[in-house]
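Chemist: Fold the following, please.
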Amino acid sequence: MFPAILKTVIRTGSLRLIDGAGRIHGYGDASPPYCTVRLRARHLNYTLALNPELSIGEAYMNGLLTIEDGSLYDLLEIAAKNFQNFERVPWFSLLSSVMRRLKQYNPIDRARGNVAHHYDLSGQLYDLFLDKDRQYSCAYFLRAGDSLETAQENKKRHIAAKLFLDRPGLSLLDIGSGWGGLGLYLAEEAAVEVTGVTLSVEQHKVSEARAAAAGLADRVRFQLRDYREVTGKYDRIVSVGMFEHVGKKNYNEFFTKLNGLLAEDGIAVLHAIGFADAPAPINPFIRKYIFPGADLASLSEVFAAVERSGLNVTDVEILRLHYAETLRHWRERFMANWPRAAAVYDERFCRMWEFYLVLCEIGFRFRSMMVFQVQLAKKPDVLPVTRDYMVNWERARRQVTRRPMRASGGAHVASRPRHQCLRSKADFTAGGGSFTRSAGSLQQARWS
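Modeler: This next block holds a predicted model:
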């Protein structure tokens, strides 16, 4: 069954399959990429045909599908370039239609378990492929030669610019605060008061230790709780890489909660993975083995929920290939450290992790995955009317020489002295732009 289906599907690229009975099949148009795959069990000739998006990853993870020539990347690139042809197979078309109707339900207890499944893995694993600050989300590459560390620093700066941190002492809520890097960065850069919330026990423990080591425990507090349990009002809210775990059924609840937590003149920035086309389910392998309970949104789903919440969308940016590059860095680092990862877990885990990293990179390069950053506010007039303030803030911060700060494992990453933090709206004027250095009301500054 599976070899016959591939004959219908694979039109571009060059795939050679050695099936479970040892028979050799060739597919494609003889163009690159090239890959030879061996199935090491007869039953795979049939089981791979039932749900290939799930079962191919399982077979690779279990060592029953091996790459004889080329690489896993080549195999998944061929699959991605021929993905639209899967719709020609009636069974796949029906399965796809059913999966599109699934919407994740994510109550708090289940959310905690889902987070623990991934984020409470050994810190040694994450140290093998993440940057020193453990930024586990899309980096921002200003130049082709940017290192992962530089690009992750760019990402934090880019998000900070969109938060419009125009005065010290702002209260900021970080929903899904990870290992604390973004919260600590914002506290250092703009003298804001940060409250971070996470459901990961390990991330919470590391975050608190980092805040204490940086001497910021008085201004940066991390809590082990669900965002739905948070109360109070915040001048700024940021959420990076957490919306993927909300679940489609809970989008209305998420944005309604944001509206309730945001001060009247508050601003929020949401950074998340999504689809650039119609709504669809997350890959079943990723959902089962990597991020249980996860889902990806299309902008049509996000905007509909935002509209119902009463919030205003004040800015949107699509980061196209930035996550593909981020994942390339992660994949290359992980593959270089494979023996160390296998020593922490085992070879099967390493193959699972490799499949996850390659699959996601392929999704951003050749399919419809992208990252969106949405800026939200209760009132449309709380921000300057042009985007110059973002550009000016980033330019000014890139020019600052930074000193070391303690990272998650005691290493040092970029930071800066507190006395150099932004202190006035004049800081947004560096390089010229939408803010004026002259005295005047904030309203006048917004229109200048």
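Chemist: Only C-alpha atoms from now on, for both contacts and neighbour counts.
Modeler: Fine.
Chemist: Surely Ile267 is in a helix?
Modeler: No: judged by DSSP: H, G, I helix; E, B strand; the rest coil, Ile267 forms no part of a helix; its state is strand.
Chemist: in the lengthiest helix in the chain, what's buried?
Modeler: Ranked by residue count under DSSP state H, the longest helix found in the chain is helix 347-366. For helix 347-366, a neighbour-count test (16 or more other Cα atoms under 10 Å) marks 347, 350-366 as buried.
Chemist: now do stretch 185-205
Modeler: By 16+ other Cα under 10 Å, the buried positions in stretch 185-205 come out as 185-204.
Chemist: was I right about Cys350 contacting Arg340?
Modeler: No: here Cys350 does not reach Arg340: they are 9.9 Å apart, not a contact under Cα atoms under 8 Å.
Chemist: Overlap in contacts, these two.
Modeler: Overlap of the contact sets of Cys350 and Arg340 (by Cα atoms under 8 Å, 6 or more residues apart in numbering) is empty.
Chemist: what's around Val37, how many residues?
Modeler: Neighbour count of Val37, defined by other Cα atoms under 10 Å: 21.
Chemist: list the contacts for it?
Modeler: Contact analysis of Val37 by Cα under 8 Å, 6+ apart lists Leu15, Arg16, Leu17, Ile18, Leu65, Thr66, Ile67, Glu68, Asp69.
Chemist: Alongside the first, I'd like the structure of this one:
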Amino acid sequence: MLEKTVYKKLLSHAFDFPVTVNYWDGQSETYGDGTPKAEIDINKKLSMKEVAKHATLTLGEAYMDGDIDIKGSIQQVVAAAYRQSSSFMHDKSFMKFLPKQGHSEAENKKDIQSHYDIGNDFYKLWLDPTLTYSCAYFENKDDTLEQAQLNKIHHILKKLKPERGKTLLDIGSGWGTLLYIAAETYGLHATGVTLSQEQYDYTKEQIKKRGLENLVEVKLEDYREIKGQFDYVTSVGMFEHVGKDNLPGYFKKVNELLKPGARALIHGITGQHNGAGVDPWITKYIFPGGYIPSVSKNLDYMIEADLQIDDLEPLRRHYQKTLEIWDHNFNQVRDQVRDMFDERFCRMWDLYLQAAAASFEAGNIDVMQFLLTKAPSGDGLPMTRDYMYTKN
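Modeler: Sure thing, here's the model as predicted:
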């Protein structure tokens, strides 16, 4: 009875809109005034001790197992919880229990493969045809996801103000679309590096299929092993994977890989204030070894690495929209995903996509593009940002 009272007390302050909660014993309670916007079924009594200690891990696993059901938008429920400062979902007390976030090269490879080597057939079901798995860039409200992903790649490359015939390195090159566009549209000699065997194999096939053998190559290796210097470096959705303790070294490596006065465009997820850090549910089920740093920490690391900060652009709303489209696409093919894996996997992935969208919607995480020049920076870039928006 005491535990039920604790549940009611917590849930009465957990959301900033009315929600109906159906408890495991058949009782129902509506919290907040007005018509409920969502209904939460707690089918099994959860340990409040575990909820208090590891809120997202305990609640995430309960949803995966069907011990909790949500009728209505998961994204809206999670976003409402994030917005409600007194919510237990906002509690970061679990941080002190987590291990240090260093990564050896072997650990990094294992972590990357656990997520990206689920299978190309899985990602092809719900990503756009470019197989771009990072924040899109919606220049127009009616852009398709594919168009928005192409917009993003051109936006990245234009910021570098690339010159034909020069060299580009893409750290964490995914399925290679940035490499192909860098070569085909901008005339660059592009090299990609990935730790995902599936992405590497796919990129090799595409290079041959597109006839780009003289302009594009891909390597299956850790970014720390890359040798040489390049005119441009790009890295999209990568620094979130390197681990907290490796972030200073990551930006120093970017500096090392740039020729004097050369430029880099680094695109990745950041947190507000002290950063989002690590989430135990995300770490266990989605991105092992992941760490989301704060904007200010990244800026410190860049400056310490002797990189000049030339431009900083937040794309939070763009990533929210990207995730919403991904989740819609995913649920359109959910039966096929279930056949590949199982219902627990489907619930896990749906929760991941919607909770991530909610985090961007609530504003506790963002995605940033950092335009950097290896110091001394000289005067290689125009005085205004107009050049970034010219048509191809």
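Chemist: rewinding a little: counterpart of the longest helix of structure 1 in structure 2, which residues?
Modeler: Counting by TM-score structural alignment, helix 347-366 of structure 1 lines up with residues 343-362 of structure 2.
Chemist: what's the average distance of that stretch to structure 1?
Modeler: Once fitted to structure 1, stretch 343-362 of structure 2 is off its aligned match by 0.5 Å on average (mean Cα distance after the TM-score superposition for structure 1).
Chemist: And that stretch, how far out from the chain middle?
Modeler: With Cα atoms, centre = their mean, to the nearest Å as the basis, stretch 343-362 of structure 2 stands 12 Å off its chain's centre.
Chemist: Stretch 162-169 of structure 1 too?
Modeler: 24 Å.
Chemist: any idea how far Ala148 of structure 2 lies from Leu160 of structure 2?
Modeler: 19 Å (Cα to Cα, to the nearest Å).
Chemist: Quick one: list the elements packing against the longest helix of structure 1.
Modeler: Counting contacts by 3 or more Cα pairs under 8 Å, 6 or more residues apart in numbering; DSSP states H and E, helix 347-366 of structure 1 is packed against helix 52-61, helix 72-81, helix 322-336, helix 338-344.
Chemist: Return the mean post-superposition distance for the shortest one against structure 2.
Modeler: The reference is to helix 338-344 of structure 1. Helix 338-344 of structure 1 sits 0.6 Å off on average (mean Cα distance after the TM-score superposition for structure 1).
Chemist: Can you spell out which helices and strands pack onto that helix?
Modeler: Counting contacts by 3+ Cα pairs under 8 Å, 6+ apart, helix 338-344 of structure 1 packs against helix 123-127, helix 347-366.
Chemist: need those in TSV with distance to Ala414 of structure 1, can you?
Modeler: Output for those, formatted as TSV (distance: least, Cα to Cα, whole Å):
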stretch	distance to Ala414 of structure 1
helix 123-127	17
helix 347-366	26
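Chemist: Go through those helices and name the closest to Pro404 of structure 1.
Modeler: helix 123-127 (18.3 Å; Cα to Cα).
Chemist: what comes up buried for the closest one?
Modeler: Leu125, Tyr126, Asp127.
Chemist: got it, and stretch 130-140 of structure 2?
Modeler: Thr130, Leu131, Thr132, Tyr133, Ser134, Cys135, Ala136, Tyr137, Phe138.
Chemist: which among these gets closest to Lys253 of structure 2?
Modeler: Nearest to Lys253 of structure 2 among the buried residues of stretch 130-140 of structure 2: Ser134, at 22.1 Å, using Cα to Cα.
Chemist: Am I right that that closest one is in a strand?
Modeler: No: read with three-state DSSP, Ser134 of structure 2 is coil and lies in no strand.
Chemist: shouldn't it be in contact with Gly237?
Modeler: Yes: contact criterion Cα under 8 Å: Ser134 of structure 2 and Gly237 qualify, at 6.3 Å.
Chemist: Next up, the contacts around Glu61 of structure 2.
Modeler: So Glu61 of structure 2 contacts Trp281 (Cα under 8 Å, 6+ apart).
Chemist: Tell me the counterpart of it in structure 1.
Modeler: Aligning on TM-score structural alignment places Glu61 of structure 2 opposite Glu58 in structure 1.
Chemist: now Val78 of structure 2
Modeler: Val78 of structure 2 maps onto Leu76 in structure 1, by TM-score structural alignment.
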